[in-house]
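Novice: Have a look at this prediction, sequence included:
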Amino acid sequence: MASTNSREWRAVCEKFRRAQDLSEIESRKDPENDPFRSKYKARELLKEIYSSLKNIDADESENEDSDCQLDQSAEASAGTAALKAYTGDSRAGLRIAKLGVIDYYLGVNHIETEELSAGEEHLMNCMKFLDKCTVTRENVSLFIQARNQLGILWAGRDETEKAQGFLETAESVYVCYMKEDGEPPLDLVDFFVTEEDAPSQQERIRRFGMAYTHTLYYLAQVYKNLEQFERAGQYCHCTLQRQLKFNQFVPLEWAINAATLSQYYITKSRYMEARHCLAAASVIAGLAGEVPSEAAAKESETECEKREQLRQKSAEISRCWIKYCLNLLQDAKKLLEDNIGELDLDRQEELQRARRNEEEEKERGRKTAILFDSGDTFDSICGLEEKVSCTFPLSFEEARAIFLVGQGHVTQAKEYFEMDGHVTDHIEILQDHSALFKVLAFFEQDLERRCKMHKRRVDMLEPICKDLNAQFYLLICRQLQFELAETFYEMMDLKLAVADKQDQPDSHTIKKFNHLCTASIKYYQMFIDSIRSPEGKFPEKLEDDLLRPALVAKFRVARLQSKIISVNPTTQVENLSQSLESYNFVVQYCEEHPEAKNVVETELELSEEMASLLPIKINRIRSKMASSNIE
């Protein structure tokens, strides 16, 4: 670098620093009508640096034989002096790396200003420079970050497999480098800083680690898009771990990502991992109200906006906790229920005996691989985990403890997702609350107490169902109508089981039983009527998503109509005739549409049986009525 003195190099470094400030800091203040103003200024500075490097390259080529002179000029360049401390590569290699770095930043600049083709061109130029070199401490970070950017670029174009190739190469470069060398490599800014401004060893380690963290994060998105969900989950979890390790995260963003990951673990019944993610999400979200991390400090939101965002994200995390508790209870129910959906006491006892110490040891062994060891917050995460189980509840007491955690988060979620302004979200939370009561009732063996739990479900859903406008919320109305009908139906079955234990049900019990029957019929009928055309005509062929619900509703209406207790023979005949009509509807529909038979196989079999028995019963009552009239 014979033509370059210290002052000239410092000028290059100052241009680079200025370009970084424009792109990363001042660009946030750009007006809406000129959103890329600062980034365009940064681009011009980068182009000037590129030209300077080309000139330096030409000068050095002319003086390549003057080794002593080259050494002196290199020492005059503080940036090159810093590089020499890390690498024994040729000066030509350093020049190539510097040009590659500027091409990289120009590529990122064009992408950020939505000029994707130009961005791709610069990044590919960077790749061409890198192809001339072996991977060393001076260029490994550039190797990884250039491929990261190309991975993002192609993923944005829905070229997922192409993105996968760049990102997996970046991952393998990192892994190979750490295995074969492992020393802190140069950061991209090392090429254009004076010696006094060069990053510390610790900062280089942190930046290199974060480049790899970004690789893992982008790969998680790629694997998700490729529907490789297991790998996506692994990479997402690893990303979150590394973000905490390097303290490079925005608390609310990190917390939401962790809570979202918990929902994946729930689908795989991996409740220990899900609980750990949720506990970490809750703790880290709390940091948003404290001193922000380095990344969070760059945000320019007002305090009011931050508080509102904190309320919203905290409510979203609570909703994830609700799903955790609900799914844990529902999966336990599947383990414990018999072929008619009741608690299998023998199975319950068997599973309770199966709980061995070695299973607990196995869980502890698994846990070491998934911990978010985040220093000061680690104890808080573990403490929160201890408040809710991650094993299947096998008794009412264990189920109730999980239920109460879920119910607590229902209260927290509803504080933000109020009915006024968040109709759909509010109702979904209520539906989850209802589902929590439903699954808790499964563990309760006292029939009267079970009935009261279902009554709580009615009390929370019925007012909403009455007030909701079906014209705007048809799907939600149908869901509520069907759930209310099912709830009253379950309460009717419970009252019937209680009545069977009595020698002679009293008038109050009969009245209550009939009320439950008619209430269930009412909501099933509302659901059925919602399927009709504006002219009141029932469709000749039901849509696939309505086929089973509609036929089940008709079947249960038939059963309910036949169960209503009346001492008046005329009323009995009317109820049984209506029941027969509903059973015949199910049978006739399946005859006209054979594809429906497999969808309602059990209901169809019972409907056919009742369609043949009910006429006999109706005729018997009519005969008795006729005999009574003759007498």
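Specialist: Noted; the coordinates are in hand. Numbering: from 1, shown residues only.
Novice: C-alpha from now on. contacts and neighbour counts both.
Specialist: OK.
Novice: tell me which strands and helices the strand or helix carrying Cys451 is in contact with?
Specialist: Per DSSP states H and E, Cys451 falls inside helix 447-467. Packed against helix 447-467, as judged by 3 or more CA pairs under 8 Å, 6 or more residues apart in numbering; DSSP states H and E, are the following elements: helix 423-443, helix 474-500.
Novice: Put this next to the previous one:
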Amino acid sequence: MTILKEKLSDFKEKFEEAQKLIEETKTETLEPYKNHYRAREILCELEKNLLNVSDSFKDDEDDRLTINAILGYVMKDIGKISMFVDETSLAQKYFQRTIELLEVDKNSLKIIVCFVDVLNQLGILWSKLDDVEKSKSYLLKSEETANQFKEMSKIQPLTIFDVFGTSDEIEKGKGQVSLEKTCTLTYFYLAQVFGQLGDLDTSAKYCHLTLNRQLELKDYDPVEWALNSATLSQYYFGKNMLKQSRHLLAASSYMLANFSVDLEACELLEDQRAAATENLKHRTADVDLCFAKYCMYIIKTSIERLLQEDESGTDTDAAQFKINTSCERFPLELSVYEQQVTDQFVLTYEDAKHVFLEAQSYLNKAKEYYNLDSEASQYARIIQDYASLFKHLAFFEDDTANQAKLHKRRADQLEAVQKELNPTFYLNICRELMFELGLTYSDMLDIKCEKLKFEEVQPQTLSKINKLCHKAIEKFQEFIDSYKDKKTNEIPETLDIDDYQAIGCAHFNLGRLFYKIITPDKKMQLDNTQKSLLNYKTFLNYCDKHKEVGERMKGEKGVTQSMAELLPHKIKKLMDEISQ
């Protein structure tokens, strides 16, 4: 029996009515799900009608597949609406019923797209219910089913609207595009699931597949695609896949540059253009920051690599410093963007300076969007990155005077931004700045002290050393005080272990700094030595009280124990000299 065209037309009309309700902009604030509930009512009524007529056409294979295909789409959409309105039990019921209905015919041209999509929906559902393994199993089945169909079938699949029409009304190619887009979503969801499971390599693989498929299908938002590509790059440079990371960043820049040109030529209303321009500026700044992080990673890891080489006395070949040169490329011409920065670790000052300047350029561009007035937190992070760049470049500088100048630039950047931030609103960032400034002045102090070993001692040099000591002491003490309860003036007992480690580390540095102050006055020497011992003992108390702090800082703990034994003798000797 042939299904009457009029009946299919009625089914299609109801299905489209439900789809229109779902797609309409939701303006109701008191009834946010009103359209969805109404759409579900229509689909449930359509489900009943389809079930009522299904027996009439079970003897005709083509008609049976048509009815089942439409019924599958209807039940799947009822499940999707139920999941959207947080009725997960009902959603699961409908998705499972759809699977049971379509499983036997999953390789049918009329059914494959729906079947793959409902497997995706079950993957999403179980992810929301925190059963990530079950989510993964459905998504992998979705991927496998789609791949098997594409290998077996030489005929393109059909969309739901192709199913409603006659063979003459089929829109050629749309079914294949619909299947491919559904597969792209499968890869996207798999990327999230593997990320939740901690399998970051597989997650990154599916992220890259998703981006590549979006390009092939020309189905993407350029700005969103660029941001996702740049975000993925951050994972790859952490694996020393510098070529892959740079390629992803270059693709991001390419995409944003092209979109900027297209936006200029596009006819838009004033508010639409303003919104699109703002979004472009925002995400361009984010991509610039990702590029800067890539450059900073190269310099920082190059330093670690060289330090390990110095310790071993041989060329380092450790796994953590081996560059993986493999690169899955996009079908884009990106050489202009890739040539701006290296995909290798650096060895010399000149090479490091080139990467430093590139990073600085990206940070400058990002700072145009993330300024102090509008985005104070992000602006402060950018300045911290600036400071880190000067610190890393100083490592490659042989001249101690130039090293000191680079650290001075580092300190100036941090001091300037700390003065602008109100610690009431930006306490955590201010603490980071205080601590980093303490370390910066300590680094400058070490350079001065090292230089003192090879030149005649001058009063001016001693004055600079003491000044740096006091600046570093001031910052570390300011950091510790920021944790103290204003009423009791004591450190609370409810902090995280990371905070206790940072406070302990500050005391360790204070112990070291008080001992480095140079003065001929015996009483001042005694006072500084006593303060040094007090801070060293405080650090040891933190290590005893918080065992994890002691485990994390074994090296510092060993040094401190030695000083805690030495300093009482030093104090006694000074007291004897003063009494005489």
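Specialist: Everything's here; your move. Computed from a predicted structure; not experimentally measured.
Novice: Which one of the helices and strands packed on helix 447-467 of structure 1 lies nearest to Trp154 of structure 1?
Specialist: Of all those, helix 423-443 sits nearest to Trp154 of structure 1, with 34.6 Å by CA to CA.
Novice: according to the alignment, the closest one goes to what range in structure 2?
Specialist: Aligned using TM-score structural alignment, helix 423-443 of structure 1 spans residues 376-396 in structure 2.
Novice: quick revisit: the helices and strands packed on helix 447-467 of structure 1: which one's closest to Gly182 of structure 1?
Specialist: Closest to Gly182 of structure 1 of these is helix 423-443 (CA to CA; 49.0 Å).
Novice: average offset between that closest one and structure 2?
Specialist: Superposing on structure 2 and averaging over aligned pairs (mean CA distance after the TM-score superposition for structure 1), helix 423-443 of structure 1 comes out at 1.6 Å.
Novice: before we move on, back to that, check the fit of the helix holding Cys451 of structure 1 onto structure 2 and give the mean distance.
Specialist: Looks like 1.6 Å for helix 447-467 of structure 1 (mean CA distance after the TM-score superposition for structure 1).
Novice: Hey, what's the angle from that helix to helix 423-443? Just curious.
Specialist: 170 degrees (axes from the mean of the first three to the mean of the last three CA atoms, to 10 degrees).
Novice: Please enumerate residues in contact with helix 447-467 of structure 1?
Specialist: Under the contact criterion CA atoms under 8 Å, 6 or more residues apart in numbering, helix 447-467 of structure 1 has outside partners 427, 430-431, 433-434, 437-438, 441-442, 444, 477, 480-481, 484, 487-488, 490-491, 494-495, 498.
Novice: try stretch 117-134 of structure 2
Specialist: Everything outside stretch 117-134 of structure 2 that qualifies as a contact, by CA under 8 Å, 6+ apart, is 76, 80, 83, 88, 92, 95, 98-99, 135-139, 141-142, 182, 185-186, 189, 193, 196-197.
Novice: which part of structure 1 lines up with it?
Specialist: Against structure 1, stretch 117-134 of structure 2 falls on residues 145-162 (TM-score structural alignment).
Novice: show me the contacts for Cys390 of structure 1.
Specialist: Applying CA under 8 Å, 6+ apart, the residues near Cys390 of structure 1 are 271-272, 275, 328.
Novice: buried subset of the residues you listed?
Specialist: By neighbour count, with 16 or more other CA atoms under 10 Å, the contacts of Cys390 of structure 1 hold 271-272, 275, 328 as buried.
Novice: What about these, which are in helices?
Specialist: Per DSSP state H, helices hold the following members of the buried ones among the contacts of Cys390 of structure 1: 271-272, 275, 328.
Novice: Closest one of those residues to Cys320 of structure 1?
Specialist: Arg275 (10.0 Å).
Novice: Identify the residues contacting the residue mapped onto that closest one from structure 2.
Specialist: Aligning on TM-score structural alignment places Arg275 of structure 1 opposite Arg246 in structure 2. By CA under 8 Å, 6+ apart, the contact set of Arg246 of structure 2 is 233, 294, 338, 343.
Novice: any idea which element the second one lies in?
Specialist: So the one you mean is Tyr294 of structure 2. helix 270-312.
Novice: Tell me how far the helix or strand following that helix lies from the chain's centre.
Specialist: Of the helices and strands lying after helix 270-312 of structure 2 in sequence (DSSP H and E), the nearest is helix 335-338. Offset of helix 335-338 of structure 2 from its chain centre (CA atoms, centre = their mean, to the nearest Å): 24 Å.
Novice: which residues of structure 1 does helix 335-338 of structure 2 align to?
Specialist: Against structure 1, helix 335-338 of structure 2 falls on residues 382-385 (TM-score structural alignment).
Novice: once aligned to structure 2, how far is that stretch on average?
Specialist: Mean for stretch 382-385 of structure 1 is 1.9 Å (mean CA distance after the TM-score superposition for structure 1).
Novice: Can you give me the buried ones in that stretch?
Specialist: 382, 384-385.
Novice: Same check on stretch 262-269 of structure 2?
Specialist: Within stretch 262-269 of structure 2, no residue qualifies as buried by neighbour count (16+ other CA under 10 Å).
Novice: Which residue would you name as the spatial centre of structure 2?
Specialist: Thr231 (6.0 Å; CA atoms, centre = their mean).
Novice: what are the ranges of the strands in the stretch 1-150 of structure 2?
Specialist: For the stretch 1-150 of structure 2, applying DSSP state E, counting those that start in this stretch gives no strands.
Novice: just the helices in it please.
Specialist: 5-23, 34-54, 61-84, 88-102, 112-128, 132-152 (DSSP state H, counting those that start in this stretch).
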